[in-house]
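give me the fold of what follows.
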Amino acid sequence: RLSSKENKGEKCFAVVQVPSILPRFTELPADGDTRCFILLEDIITDYLEELFELHEIKAVCPFRITRNSDLTIDEEADDFMYEIEKSIKRRKRGRPVRLELLQHTDEDTRKFLIKALNINENGIYEVQGPIDLTFFSKFANIPGCEKLCFAPIRPTTPPGDFFGYTDIFRAIREGDRLVHHPYETFDCVVQFIAQAAEDENVLAIKQTLYRVSGNSPIIASLIKAAENGKQVTVLVELKARFDEENNINWAKKLEKAGCHVIYGLTGLKTHCKIALVVRREEDGIRRYLHLGTGNYNDSTAKIYTDLGLFTCNEQFGADASSLFNVITGYSRPPEYKHFIVAPHGMRSFFEYMIRQETENAKKGLPSGITVKVNSLVDPKIIELLYEASKAGVRVQLIVRGICCLIPGIEGVSENITVMSIVGQLLEHSRIFRFENAGNPRIYMGSADWMPRNLDRRVELVFPIEDETQKARAFGILDTMLSDTTNARFMQSDTSYEHVDLRGKKKISSQLTFYHEAQARLKELQSIEKDSVLIPIHSAEE
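Sure thing, here's the model as predicted:
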């Protein structure tokens, strides 16, 4: 807020943009071991009088606005990609939906911003300290600040399930393989597509891509596969929020290489994570699958926790072919043998499974529900979980982010616990366990319990049926539930509290998984080293 020196009393306002090209903070000279830093907006504030020499500075307020980033797209347009590109350009001019400013902001300045931005009062957030705290992450790269960083979690290479194998297809033929990222390297997924691209017996590759890295080795392999004469079909979801531009560029490169590219389905986002490789073998055609909980993104795979299943189970392969027929053509959704697919069947499946646990509890049979998701907001699912709790079903929920269910309400949700694990890595995997009257069933996949996932997206949840991998999946959930370091539990007043460590062991589930992966690989290496060497004799001996 300014006041003119020449025309006394005349009030005006000026907005100074903080340049994003400059560092957010600068280190200042300091004595001894002390280090001092100043924010860019504070430097600008200190020099405002030089910028507005003809005015007197009356008040200064750093602020930030968030614009509506939803794209308005005509999905029936002849050129869908062009429509997306036009919408991206309009995003920078989207309607302001949030205003962040400092507490105790000058009242005149506050009113000016509200009027200028035409923002509702409930869209105003007053903060106590600096706005946009992401700048703190930059300290990790400053020399002398190493002690502020976590010790890195470096993936084991190869994952235990692929130890001793150079032929990834042989490994999958011999049994289902489960990988846990980033404790185990994502390179096995990259190599799965890379080997398929070069293998002369591979006939086709089909894959869904939602978010990929800026220099994706998976896309490079898909391009190589097309150049090698294989049939390559890729669904690139152009409506993936904030990745639209990146995905458009990849889609064009894939098309140029000869891949068959689909841009998604009208009215739906394709969020499932699946890759299908069709291979000709001595005993016929075999389908190899990778099914995941996370994106085919080699960059985020280093900091997101996700799970992936490799299998050549023929019934899974048949379901995969049916799913690709739906998302790449005009097929009606089939009756899947093992897959649970949204938007036609996933909601009804989960509702049935929760009701079944409720009925089992009423009959005195073993019952229980353990679920790990990123968000839980679906009203119908929440209602059914409350009913299950009232029937005596023990419900354990691991929800990293938004959770609209409230645990611990007398007569409603006494049997429900809600924990959130926020640690060094971003929890991203989705896992669903149902006790099923003493014969537990476990599923993994791409869907959270939100209306958008169950009703407005193509999502995939798949069962873990191999007994060895089922036991491992159960163990993963048990380890998470035992976390006492990064876990917080929701109270009945919706607040969260850390675990009371008195009398309890300090356990970080993320570090436990990391150490287990390392120990498993070392054990396999030791076994290989100590194995008996058998000499090869000639046939004449």
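
please count neighbours and contacts with C-alpha atoms only from this point.
OK.

quick check: longest helix in the chain by residues?
Secondary structure of the chain per DSSP state H: the longest helix is helix 509-530.

go through that helix and flag the buried ones.
509-510, 512-514, 517-518, 521 (16 or more other Cα atoms under 10 Å).

now swap in stretch 283-300 and tell me
Under the neighbour-count criterion of 16+ other Cα under 10 Å, stretch 283-300 has 286-298, 300 buried.

that stretch: end-to-end distance?
38 Å (Cα to Cα, to the nearest Å).

quick one: distance of that stretch to the chain centre.
Offset of stretch 283-300 from its chain centre (Cα atoms, centre = their mean, to the nearest Å): 16 Å.

and what of stretch 231-242?
17 Å.

can you check stretch 207-217 too?
On the basis of Cα atoms, centre = their mean, stretch 207-217 is displaced by 13 Å from the centre of the chain it belongs to.

same question for stretch 242-253.
Centre to centre, stretch against its chain (Cα atoms, centre = their mean), the figure for stretch 242-253 is 19 Å.

for stretch 115-135, same thing?
That offset, for stretch 115-135, works out to 26 Å (Cα atoms, centre = their mean).

not counting sequence-adjacent ones, nearest residue to the spatially most central residue of the chain?
Central residue of the chain (Cα atoms, centre = their mean): residue 428, 4.5 Å from the mean position. Nearest non-adjacent residue to residue 428, counting by Cα to Cα, 6 or more residues apart in numbering: residue 305, 5.3 Å away.

now show me the structure for the sequence below, then we'll compare the two:
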Amino acid sequence: MTAEPVEKGRSAEPSADLPADRFLDRETGWLRFNQRVLELAEDADIPLLERVRYLSIFSANLDEFFMVRVAGLKRRLATGVAVTSATRHHPDDLLRSISDVARELMLRQARCLHESVAPALADAGIRIVRWDDLDADERERMRSLFHGSIYPLLTPFAVDPAHPFPYISGRSLNLAVTVRDPQTGRTMFARVKMPSAMPRFADLGDDRFVPTEDVVAAHLPVLFEGMQVLEHHAFRVTRNADLELDEDETDDLVQSLENELRRRRFGPLVRLEAEETVSDDVLDILRRELGAEEREIYRVPGPLSLAGLDQIADLPRPDLRFSPVAPAEPDALAQDGFFDAVGSGELLVHHPYESFTTTTERFLALAAADPDVVAIKQTLYRTSGDSPIVESLIEAARAGKEVVVLVEIKARFDEHNNILWARKLEEAGCHVVYGVVGLKTHCKLALVVRRDADGVLRRYCHVGTGNYNPGTARVYEDFGLFSAAPEVGDDLSDLFNRLTGFSRKSAYRRLLVAPSGLREGLTRRIDREVAAHARGEPARIRIKVNSLVDEEIVDALYRASRAGVPVDLWVRGSCVLRPGLEGVSETVRVRSILGRFLEHSRIFVFENGGSPQVWIGSADLMPRNLDRRVEALVRVEDPAQRTRLVELMDLAMADTTASWRMGPDGGWHRAARGDEGRRLVELQSALRGEQPHAGRR
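Just a heads-up that it's a prediction; the model follows:
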């Protein structure tokens, strides 16, 4: 196998003649993705507790959006770097638009809970009730709970000249309380934080639950003994949680990151939520003391902090949940030992339809225990708290094998967890590398060096689209390619040398690697499809990613469409490309599929004159992935595996498959039923074997 030619620039047609309004706002696009999650919660055909989980996911998603994306826009304004976006919108205008859309969605979520999901839960014998709904026996049980388990954790903070307004930590749930001193007649304000150690809802028994803040509110006279409680209202703050770390100015990346993590909880405010019943006087106090702008204030029906609904979604009611899934084991592994199977031919696995435990976990566990394995190299971006993969690496190091682990300690919201794992790996004797200065290492790679029966060292490789995380592997859709092909082994060896040393290698055999050549490699292949179409050869582009926001890639796809090349885009989240624009993107279709599993894999298919070239890997089409991360795509060579991936793409894009379909204005339309009202094929159900579909092998 010869190496891919080195990418040396682009033959692309300039984009000056493309319309100036060809890009959509990334932030609004992301909010519309979260709207699609909310639409799943609104779908009465979905099992009830799964609808509750979608409400929880919607809230958690929105929290992260404010903590990162909105925080980034505010920081640009504050630092004076307020350049306009590709849509020619100033960050201040974007913040106003975000506020309007987010407000609309939060109110819609509240309606979904109160008018649809809660009544359905009640019909199923599960009730979320407020304090006023409790009978005498239930109130007495809650009084016992309060005094035994809640009261010792509470600390009321008064606000007066001797007590400044307390710091409100991000995502904490609080009560704003107004009390009057009956002796002086003076009115005062106080804040009570809900204990983070407590569950979101207090369990009344018999599948009845009451928000924890209701229990605390009912016992405020205990906290403010001798005072008259005038009013109380729940509120919540979201803060900037993005890290600012100058890697060029630090001698100890881990120590600097730990210091920054401690500062994260003190970040600037980006959102203030309050129950809609909050009085204007109390809201004025919160606005003034927290420094919240009007557009950052959201008055919504309670209860707040609905990410905590996962407590309800986890109830042991299988009748209200999706049916269990039993992941399959690939046939090749059932017939041969793992290394023999991979040595005789590449293995493509599709999680969670095929088992992560018996493939990826097993691969590394066998490598750790096999006396013929002499070395293991691994990247870790995110993993679970009790990761068997990390334990396998530790076991391998203790057995005397050479173990090199690149732990990306800058993985957002997993920084602390990854630092702990990195130190544990170091203590076991692993060689730990903390990423690459100035870049995040996001690629999913494992390399096992084994001495085979003939005495020759052979490399067994894994290149994945998802994290080495057994927990998320059960609910994230991803692909992994196992290979013992020499060119893949050479590529992974070269890439690991680049990650641990000072190599500037950019040309690989079967890999496309960011930041040195991935954007150029993809653009070149898009341009090849344009050239093939001009010659009358088969030409088509199919891409599956989580996000499509890179302007250069979008412009390349526009050029392909203007040349007449069909372009199919399967995008889970934000897409800034506008499909169906006359004279610009008439051959482009954009679909989104959300469901039981989080669509997470990245697939790139180029028709290549009738012999499709197919790639899978870790990279989304975003500037951060293409310019500021180490990413890797691997070319799939086996014809049957290529066909499998092409058929998956075609099934997703078929008009007979349920999906959300994007219009030129950036709006999404959900197509779930055909013209006769019959439900369309649900892709994930079809892949589980629950629905027939065309082209199933």
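
about what we covered before: so which strand or helix has the residue nearest to residue 428 of structure 1?
Assigned by DSSP states H and E, residue 305 of structure 1 belongs to strand 304-311.

which helices and strands does the next helix or strand after that strand pack with?
With elements assigned by DSSP H and E, the helix or strand that comes after strand 304-311 of structure 1 is helix 314-328. In terms of contacts (3 or more Cα pairs under 8 Å, 6 or more residues apart in numbering; DSSP states H and E), helix 314-328 of structure 1 is packed against strand 274-281, strand 284-292.

that older thread, could I get the buried residues of helix 509-530 of structure 1 as TSV with distance to residue 487 of structure 1?
What follows is the buried residues of helix 509-530 of structure 1, written out as TSV (distance: Cα to Cα, whole Å):
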residue	distance to residue 487 of structure 1
509	9
510	11
512	14
513	15
514	17
517	21
518	23
521	27
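
which element is the counterpart of residue 251 of structure 1 in structure 2 on?
In structure 2, residue 251 of structure 1 lines up with residue 422, judged by TM-score structural alignment. Assigned by DSSP H and E, residue 422 of structure 2 belongs to helix 415-427.

what's the next helix or strand after that helix aligned against in structure 1?
Reading on from helix 415-427 of structure 2 to the C-terminus, the next helix or strand found by DSSP H and E is strand 431-433. Under TM-score structural alignment, the counterpart of strand 431-433 of structure 2 in structure 1 spans residues 260-262.

then stretch 460-470 of structure 2?
Counting by TM-score structural alignment, stretch 460-470 of structure 2 corresponds to residues 288-298.

what's the answer for stretch 38-56 of structure 2, then?
So stretch 38-56 of structure 2 sits over no part of structure 1, by TM-score structural alignment.

list the contacts for residue 204 of structure 2?
By Cα atoms under 8 Å, 6 or more residues apart in numbering, the contact set of residue 204 of structure 2 is 138, 141-142, 210.

just the buried ones from the residues you listed?
142, 210.

next secondary structure element downstream of the longest strand anywhere in structure 2?
With secondary structure taken from DSSP state E, structure 2 has its longest strand at strand 228-239. Downstream of strand 228-239 of structure 2, the next assigned helix or strand under DSSP H and E is helix 253-264.

now for that following helix, which elements pack on it?
helix 415-427.

contacting residues around the equivalent of residue 583 of structure 2 over in structure 1?
Mapped onto structure 1 by TM-score structural alignment, residue 583 of structure 2 lines up with residue 411. Residue 411 of structure 1 makes contact with residue 390, according to Cα under 8 Å, 6+ apart.

going along the chain, name the strands of the stretch 51-200 of structure 1.
Secondary structure of the stretch 51-200 of structure 1 (DSSP state E, counting those that start in this stretch): strands at 55-57, 63-67, 96-102, 124-127, 177-181.

go on, the stretch 301-450 of structure 1?
Going by DSSP E, counting those that start in this stretch, the stretch 301-450 of structure 1 shows strands at 304-311, 340-342, 369-373, 395-399, 416-421, 426-427, 430-434, 441-445.
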